[in-house]
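Q: pasting a predicted model and its sequence here:
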Amino acid sequence: MQEEKATNRWIVVFGAVLIQLCLGAVYSWSLFNAPLIELHGWEASGVVLTFSITIATMSVFTIIAGRVQDKIGPRWVATAGGVLLGLGVILASQATSLWQLYLCYGLIGGAGVGTAYVCPLATCVKWFPDKRGLISGIAVAGFGAGALIFTPLINVFLASSGVSQTFVYLGIIYLIAVSIGAQFLKVPPDGYVPEGWTPPETTSGTNQTDFSTGQMLSTPQFYLMWVMYLFGCLAGLMVIGLAADIGVNLVGLTAATASTAVMIIAIFNATGRIIWGTLSDVLGRITSLIIMYILATAAMFLMSYITMTFATFLILCSLIGFCFGGFLALFPSLTADYYGTQNLGTNYGIMFLAYGSAAIVGPIIGTAVPFQHAFLIASVLCATATILTFFTKQPKAPDQAMAKRKAA
């Protein structure tokens, strides 16, 4: 079936990127740490935990939203996510205790992020079977660029209005923008094929069979991929979630310079999603992942070993952000390659739990031990993921696997 004339698939991408830009502002959380500590006198570790709760809640609701959008479509699910995110952040402006901050920003806001996040990914992949790596990269690049776009805006709001009013302004922006972007999301018709593209009869590394969630969970490849995703995201979230704190406390930067560094890291995070997604269409997902894990291993080791200047801090953190962006681009594509697109919302939602787990563990490690020790732990985990990548291969289709078990 050819593409419907009434639908330009790039319009879907526009809506996806608009949504992800707002969701990705969560990566600017480190900018709120110092103002909240100063305003309320809270412990730094307690404030930092908000970021972990937000990402962990996001990962859980990605599964729930993925299952719902697989059944009813992405438009209203993403809209609901925008409403939850906006309301959660607005309510956080009234928080006078940490548990209220966790509830409003971490749980309600995080639920909104997770509800909206999976919809653009699952939808765009279906519209672009011919450019799966590239389009996954673009779809999540907005998430990485969110911190870049919102960091200067947040700084202006903080300087002029304080942290509480900043939450109000941001909540209104998120609610409106995500709800608008959601209206552009639409699944392609059954049997859709992009105009001018002929699906190959067989594609190396790509499974033409759609796995149910239960079938996916019965394959050992899923667990290898999940652990690999966990280790890569742990390193990335450790650096991104604590970037401003690392810059100020370890490198000796001013708060303003650290904010600039956060923006630069966000640029590499966003561009890494597009570049690695594009490269994976050429080199293959596994080869690209091997390169990324090697780079992340080296960068985290150097951060643990050398005395960092502003330049080395920026280079190494940007490299981590660049690879982290690639992980978020390639794992949706790899999940679609191995397990099909019919149940991608639910299947990738479960895969995405690795990201949520990393969001809890990464920043906790980063604040529980000296930074250099945390970086070394992350380096070892990335090296382990490099090894695991060599054992990852395309799973057999469910009927083939069943036949093999019966023959045995």
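A: Thanks, I have it. Since the structure is predicted, the reported quantities are computational estimates derived from the model, not experimental observations.
Q: for the rest of this, base every contact and every neighbour count on C-alpha atoms.
A: OK.
Q: got a list of what Leu101 touches?
A: 50, 92, 95 (CA atoms under 8 Å, 6 or more residues apart in numbering).
Q: and what of Leu103?
A: Applying CA under 8 Å, 6+ apart, no residues qualify as near Leu103.
Q: swap the cut-off to 10 Å and go again
A: By CA atoms under 10 Å, 6 or more residues apart in numbering, Leu103 lies in contact with 50, 53-54, 88, 91-92, 95, 109-110.
Q: over to Ser28?
A: Applying CA under 10 Å, 6+ apart, the residues contacting Ser28 are 51, 146-152, 154, 240-244, 259, 262-263, 266.
Q: distance-wise, check Glu377 relative to Ile264.
A: Rather than Glu, residue 377 is Ile. Ile377 is 24 Å from Ile264, where distance means CA to CA, to the nearest Å.
Q: out of those two, which sits in the busier spot?
A: Remark: of Ile377 and Ile264, Ile377 carries more neighbours, 21 against 18, as counted by other CA atoms under 10 Å.
Q: buried sites along the one helix or strand the more buried one maps to?
A: For Ile377, the host element (DSSP states H and E) is helix 371-389. For helix 371-389, the neighbour count (16 or more other CA atoms under 10 Å) marks 371-386, 389 as buried.
Q: what sits against the residue most central in space within the chain?
A: Nearest residue to the geometric centre of the chain (CA atoms, centre = their mean): Leu328, 5.1 Å. The neighbourhood of Leu328, defined by CA under 10 Å, 6+ apart, consists of 136-137, 139-141, 143-144, 229, 232-233, 269-270, 272-273, 276-277, 352, 355.
Q: please flag which of these sit within helices.
A: 136-137, 139-141, 143-144, 229, 232-233, 269-270, 272-273, 276-277, 355 (DSSP state H).
Q: and here is the other one:
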Amino acid sequence: MLSTTLQCLAIVCTSLSAGGIFVFPLLVSAFIEHLGLTQSQLSTIALAGMAGQYPFSSLVGILSDRCGPRFCSLLAALMFFAAFGLSALEISSAPEHSERSNTAVSQRLTVYFAMAGLATVLSYFSFVFSATKTFTRYFTLASGLTMSLFGLSPLFLSYLGSNFFSDPTTGTLDVTRFLQFLAAFAGVAHLFGACALTVPSTPATTSPSDTTDIPDERSRLIEREISSECTTGTDPRDKSTLELLRDLNFWILALYMVMILGACEMIMSNVGTIVLSLPSELVQTVAIKDDQSAAFQVKILSIANTVSRLLIGPFADFASPVFSYEHLQGFTTVRKHHISRIVFLSGASSLLALTCSWMAFGAQTRHDVWLLSVGTGITYGSVFTVLPGVSCSIWGMQNLARNFGILTYSPFVGTTLYSYLYALIVERHSPKGTACQGRICWESTFIFCLGTSLAALAMSAILWRNWSGRT
């Protein structure tokens, strides 16, 4: 009982401390003013943190299966401590109010945030699989709650940053102290996880009731053949990696993820500069502070992301239960199947299209950006919530982790493309030596995102038709 309590506490601590890369918008103002970094350099650093989660996701999954969540948590602790600690040292040692961008500093910060991105995926695999492999009777609930806690991490960390590491009069964030806190908090939390995150070991013995089902040399041949066929996996959906890559529908789904998740992660990384580019609205004749505006958007993104996972996950399980396969029964579901899970992908692309339309044609002040944060958070959380179920229904359970790992390379590609598109457009409209101001900084970016969101909607309709009755 004590070990289970410690494990649950470790899951909470590691998941809440793992979202440091998502509070990057809080750091943007200081990076511009203190280090003199350009928009392209800021986008590169943010991209390194976001994209650093993906290149090694398949390898981290294998590492988690073979070495367990404790080892992943230990590696995450070391990398979080080094990444945020070195970033704090970099900023504290830089000269005050640099007049020109320092290429060497931006390159080192890019490396540090890439390390933080890798630490994030190590952390994610450690607490999610520790929970799901321990509480197998509540698999969906365990995974949903841990993912939701992870989604709350940026909100929790931004709250701490705004309330304990900011000047109470000006609202300016003390970036050095905040990064030092992130290094200590994430490092200690994941060291605790390295001690407490466990998974049950396979029992060495079987009960007498179980031994009756184990075939031996006296069992009838037909029974042994059926038992062997059922346990070795005869699901016709199981495919090799090569067969998976030959599936046209796989590439349609991957391109959908490039367009939707790539755009979402670009927005999540750059919402701070989007807010700063717009004029403040006066509230009781007091202008909203830059850091407070960025922190507010991070909080909204985190809340929307978390709430969407908590609500859409259970609803999808009820309305669109995942198809399982059994040798004697074929494809079955635990409950009646009402709608296709592709409906949720279509809804996510439609919502992102509406969000981009608002930014392209409606938003005028910083107060208007909250709709962007809400739409982006819901879209991002919804897609990641239903994606494992879609993958399991189409390609089976046996290679689910491998298939999901391959699919996660799509947002890595999308984040890279969309982030540099955003940076190039901002750079084009930035006066030399000053930050870009006004809607012109990102208006064409959101028009482009609107077009790709509508294209993704069309792709989801194609998948809906091709996978009719299977998702």
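A: Okay, I see it. Because the structure is a prediction, the values reported are computed rather than measured.
Q: pretty sure Thr365 of structure 2 contacts Leu278?
A: Yes: counting by CA atoms under 10 Å, Thr365 of structure 2 touches Leu278, with 5.3 Å between them.
Q: if you count what's nearby, which of those two comes out ahead?
A: Legend: neighbour count by other CA under 10 Å for Thr365 of structure 2 and Leu278, higher for Leu278 (20 against 16).
Q: just say helix, strand or coil for that one.
A: coil (DSSP: H, G, I helix; E, B strand; the rest coil).
Q: next one: it from Gln292 of structure 2, what distance?
A: 14 Å.
Q: show me what Thr355 of structure 2 aligns to in structure 1.
A: Counting by TM-score structural alignment, Thr355 of structure 2 corresponds to Ala299 in structure 1.
Q: surely its match touches Phe322?
A: No: contact criterion CA under 10 Å: Ala299 of structure 1 and Phe322 do not qualify, at 11.0 Å.
Q: mind listing the shared neighbours of these two?
A: By CA under 10 Å, 6+ apart, Ala299 of structure 1 and Phe322 have these common neighbours: Leu316.
Q: these two: who's more crowded?
A: Phe322 (28 against 23).
Q: what do we get in structure 2 for that one?
A: Per TM-score structural alignment, Phe322 of structure 1 is aligned with Ile378.
Q: with structure 1 superposed, average distance for whatever helix or strand that match lives in?
A: Here Ile378 of structure 2, judged by DSSP H and E, is contained in helix 370-395. Helix 370-395 of structure 2, aligned to structure 1 and superposed, deviates on average by 2.2 Å (mean CA distance after the TM-score superposition for structure 1).
Q: for the residue nearest to Ser126 of structure 2 when sequence neighbours are not counted, give its distance to Cys8 of structure 2.
A: The shortest distance from Ser126 of structure 2 to any non-neighbouring residue, by CA to CA, 6 or more residues apart in numbering, is to Pro69 (4.1 Å). In this view, Pro69 of structure 2 and Cys8 of structure 2 are 13 Å apart by CA to CA.
Q: what's the overlap in contacts for those two?
A: Joint contacts of Pro69 of structure 2 and Cys8 (CA under 10 Å, 6+ apart) are 127, 130-131, 193, 196-197.
Q: most neighbours of all the residues you listed, which one?
A: Gly193 (33 neighbours).
Q: and Phe127 of structure 2, how far from Glu326 of structure 2?
A: 30 Å.
Q: just Thr103 of structure 2 next, same as before
A: In terms of CA to CA, Thr103 of structure 2 sits 58 Å off from Glu326 of structure 2.
Q: ok, now Ser130 of structure 2?
A: With distances taken as CA to CA, Ser130 of structure 2 is found 27 Å from Glu326 of structure 2.
Q: list the buried residues for stretch 129-146 of structure 1?
A: 129-146.
Q: let me know the secondary structure of the closest residue to Phe127 of structure 2 other than its chain neighbours.
A: In this structure, Phe127 of structure 2 finds its nearest non-sequential neighbour in Ile11, 5.3 Å apart by CA to CA, 6+ apart. Look at Ile11 of structure 2: counting by three-state DSSP, its state is helix.
Q: any idea how far Ile11 of structure 2 is from Ala360 of structure 2?
A: For Ile11 of structure 2, the distance to Ala360 of structure 2 - CA to CA - is 40 Å.
Q: re the thing from before, quickly name whichever of the contacts of Leu101 of structure 1 is closest to Leu217 of structure 1.
A: Comparing the contacts of Leu101 of structure 1 against Leu217 of structure 1 with CA to CA places Thr50 closest, at 30.4 Å.
Q: tell me the contacts of that closest one?
A: Residues in contact with Thr50 of structure 1 (CA under 10 Å, 6+ apart) are 29, 33, 56, 98-99, 101-107, 110, 360.
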